[in-house]
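Visitor: Need coordinates for the below:
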Amino acid sequence: MKTYIAKEQEIQDSKRWYVVDAEGKVLGRLASQIATILRGKHKPIYSPHQDAGDFVVVINAEKVRLTGNKMQQKVYFRHSGYIGGAKYTPISLMLKTHPERVIEFAVKRMLPKNALGRKMFKKLKVYAGPEHPHQAQKPEVLELNA
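Guide: Got it, this is the predicted structure:
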């Protein structure tokens, strides 16, 4: 048995663009399916050390759904590095001010934490409304069961 390793040209030829409508979709399920597409795990040429994933454009990020009490309880944490520099942002405020960041954070945290993961994350484009500037790439509409 020989392990198949895809060549760089094969990977570049197989790159596609997808549009995902986040309206009414559950955040975590949507993010995990997007992360799978960005990594390329849905393709037969998948290899963990190569970026064989596709581009994903997410529209209607402001209309994503959360289950349970997450709207009241979930908070995003960041720290300035100074003493007492902890910042807590509730998800309800994040959805009002920067709805695209909610999906970006969820997907980014599901990707590998290395240079390859950062490269994969650059293929994600998230927009709060229904419009996006990627019509020239002729993206296919992707129906995710989330």
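
Visitor: CA atoms for contacts and neighbours, from now on please.
Guide: OK.

Visitor: Quick check: which element contains the residue nearest the centre of the chain?
Guide: Central residue of the chain (C-alpha atoms, centre = their mean): V107, 3.8 Å from the mean position. Here V107 sits within helix 99-108, counting by DSSP states H and E.

Visitor: That helix: what's the following helix or strand?
Guide: As assigned by DSSP H and E, the chain's next helix or strand after helix 99-108 is helix 115-121.

Visitor: For the comparison step, fold the sequence that follows:
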Amino acid sequence: MKTYPAKPAEVEKKWIVIDAEGVVVGRLASFVANRLRGKHKPTYTPHIDCGDNVIIVNADKVVFSGRKYDDKRYYRHTGYPGGIKETSPKRILEGAHPERALELAVQRMVPRGPLGRKQLSNLHVYGGAEHPHEAQKPETVDFAALNRKNARTA
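Guide: Coordinates of the predicted model:
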């Protein structure tokens, strides 16, 4: 069988829902980044947005493995001299927008550029259990059950 590059009109995009309660952030982010890019499909084409739409609920209940919850640091720079800022996952998850911890983890696993930004627009993260995408009839993926390391116990 000959391989061929997929055309944008031929791409079938599905909607999936993932419950992030008790799930390890890095493992979930890696899984979601691959789904957004479309690397799980046999028709994957690097220069086409052939990934699925991903909805993540209960993003405020994700966990970090080890001591990353307290010790990990995220850095950003304002662009001014001495303008480096830092924050921790603890501050983000206990703040006003806890879903940003997961959004940032996925964003850093998707390539930078116009295609990466387009693929990130297919990610929808919600802190609670509700989401407004019922009309798309999304499939539920039980990510915690795929591997015993995906969910953290105690």
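
Visitor: Which of the three states applies to the closest residue to the residue nearest to the centre of the first structure other than its chain neighbours?
Guide: Excluding the flanking residues, the one nearest V107 of the first structure by C-alpha to C-alpha, 6 or more residues apart in numbering is A31, at 4.9 Å. Classification of A31 of the first structure using DSSP: H, G, I helix; E, B strand; the rest coil returns helix.

Visitor: Can you report how many residues neighbour the counterpart of A31 of the first structure in the second structure?
Guide: Matched to the second structure by TM-score structural alignment, A31 of the first structure sits across from A29. Neighbourhood size, A29 of the second structure [other C-alpha atoms under 10 Å]: 20.

Visitor: Contacts only, for A29 of the second structure.
Guide: Residues near A29 of the second structure by C-alpha atoms under 8 Å, 6 or more residues apart in numbering: L102, A105, V106, M109.

Visitor: The third one contacts S30, correct?
Guide: Yep, that's V106 of the second structure we're talking about. Yes: the pair V106 of the second structure / S30 is scored as a contact, 6.9 Å apart, by C-alpha atoms under 8 Å.

Visitor: Tell me which stretches of the first structure form strands.
Guide: Ranges of strands within the first structure are 17-21, 55-59, 75-79, 86-90, 124-126, 140-141, based on DSSP state E.

Visitor: out of those, which comes closest to K7 of the first structure?
Guide: For K7 of the first structure, the closest of those is strand 55-59, at 18.8 Å, according to C-alpha to C-alpha.

Visitor: next one: the closest one to chain centre, how far?
Guide: Centroid separation between strand 55-59 of the first structure and its chain, computed with C-alpha atoms, centre = their mean, to the nearest Å, is 8 Å.

Visitor: Which residue numbers in the second structure does that strand align to?
Guide: Aligned by TM-score structural alignment, strand 55-59 of the first structure falls on residues 53-57 of the second structure.

Visitor: what's the mean distance for the matching stretch versus the first structure?
Guide: With mean C-alpha distance after the TM-score superposition for the first structure, stretch 53-57 of the second structure departs from the first structure by a mean of 0.3 Å once superposed.

Visitor: Not counting its own residues, what contacts that stretch?
Guide: With contacts defined as C-alpha under 8 Å, 6+ apart, stretch 53-57 of the second structure is touched by 13-21, 32, 35-36, 122-131.
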